[in-house]
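Enquirer: No sequence on hand, only this structure:
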């Protein structure tokens, strides 16, 4: 006979998906200047290329780098659009 084991209650924090946690961790990217985002992206690429970062940290850095690259690309697209007007 299996004994019923009480399950812990799920909180709002527990229900957050990894994507939501990543979005929260990268929320500051939207407020960064192009130069600040580019400089941080260059640093992240160097750290990943170095190979001294563990797998979990590498995944976090990769996600942060993706957010930074997207921000830089958007910034450049908007600047190009302004120049064409």
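Expert: Nice, thanks for sending it over. In this text the structure is predicted, and so the values were computed from the model without any measurement.
Enquirer: contacts and neighbour counts: CA atoms only from here.
Expert: Fine.
Enquirer: all helices of the protein, in order?
Expert: 12-15, 18-25, 34-50, 55-84 (DSSP state H).
Enquirer: Would you format those as TSV with mean neighbour count included?
Expert: Putting the helices of the chain into TSV (neighbours: other C-alpha atoms under 10 Å) gives the following:
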stretch	mean neighbour count
helix 12-15	8
helix 18-25	12
helix 34-50	15
helix 55-84	15
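Enquirer: dropping in the other structure now:
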């Protein structure tokens, strides 16, 4: 089973991606990582942020679809 660090980002739930992103940011903020590690963290953080955004955009699309399919005035 992959660890958080090696998990395929595309397979992560919103919550898992968000939690990993929080850990990445915390490690970067400590400032104790090597330059190479900092770059790896930055790249993973960017990918995790993109994954979170994909989830949020998908959720928004589902909500919009639900609102549009509701009878007039029912989902206001």
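Expert: Structure received. The shown structure was predicted, so the numbers you read here are calculated from the model rather than taken from an experiment.
Enquirer: Can you pull the TM-score for these?
Expert: TM-score for the superposed pair, counting by TM-score structural alignment, normalised by the length of the second structure: 0.76. Supporting figures: 61 aligned residues with a C-alpha RMSD of 1.6 Å.
Enquirer: who are the neighbours in contact with the most centrally placed residue in the second structure?
Expert: Most central in the second structure under C-alpha atoms, centre = their mean is residue 52, positioned 2.4 Å from the mean C-alpha point. The neighbourhood of residue 52 of the second structure, defined by C-alpha atoms under 8 Å, 6 or more residues apart in numbering, consists of 14, 17-18.
Enquirer: same check, this time on residue 55 of the second structure
Expert: Neighbour list for residue 55 of the second structure: residue 14 [criterion: C-alpha under 8 Å, 6+ apart].
Enquirer: For residue 84 of the first structure, see how far away the aligned partner of it in the first structure is.
Expert: The alignment partner of residue 55 of the second structure in the first structure, by TM-score structural alignment, is residue 75. Applying C-alpha to C-alpha, to the nearest Å, one obtains 14 Å for the distance of residue 75 of the first structure from residue 84 of the first structure.
Enquirer: Same check on residue 52 of the first structure?
Expert: Between residue 52 of the first structure and residue 84 of the first structure the distance, using C-alpha to C-alpha, works out to 44 Å.
Enquirer: before we move on, what about residue 67 of the first structure?
Expert: As judged by C-alpha to C-alpha, residue 67 of the first structure and residue 84 of the first structure stand 26 Å apart.
Enquirer: re earlier: which member of the contacts of residue 52 of the second structure is positioned nearest residue 66 of the second structure?
Expert: Distance from residue 66 of the second structure was checked for each of the contacts of residue 52 of the second structure by C-alpha to C-alpha. The minimum falls on residue 14, at 20.4 Å.
Enquirer: got the contact list for the closest one?
Expert: Applying C-alpha under 8 Å, 6+ apart to residue 14 of the second structure gives the contacts 51-52, 55.
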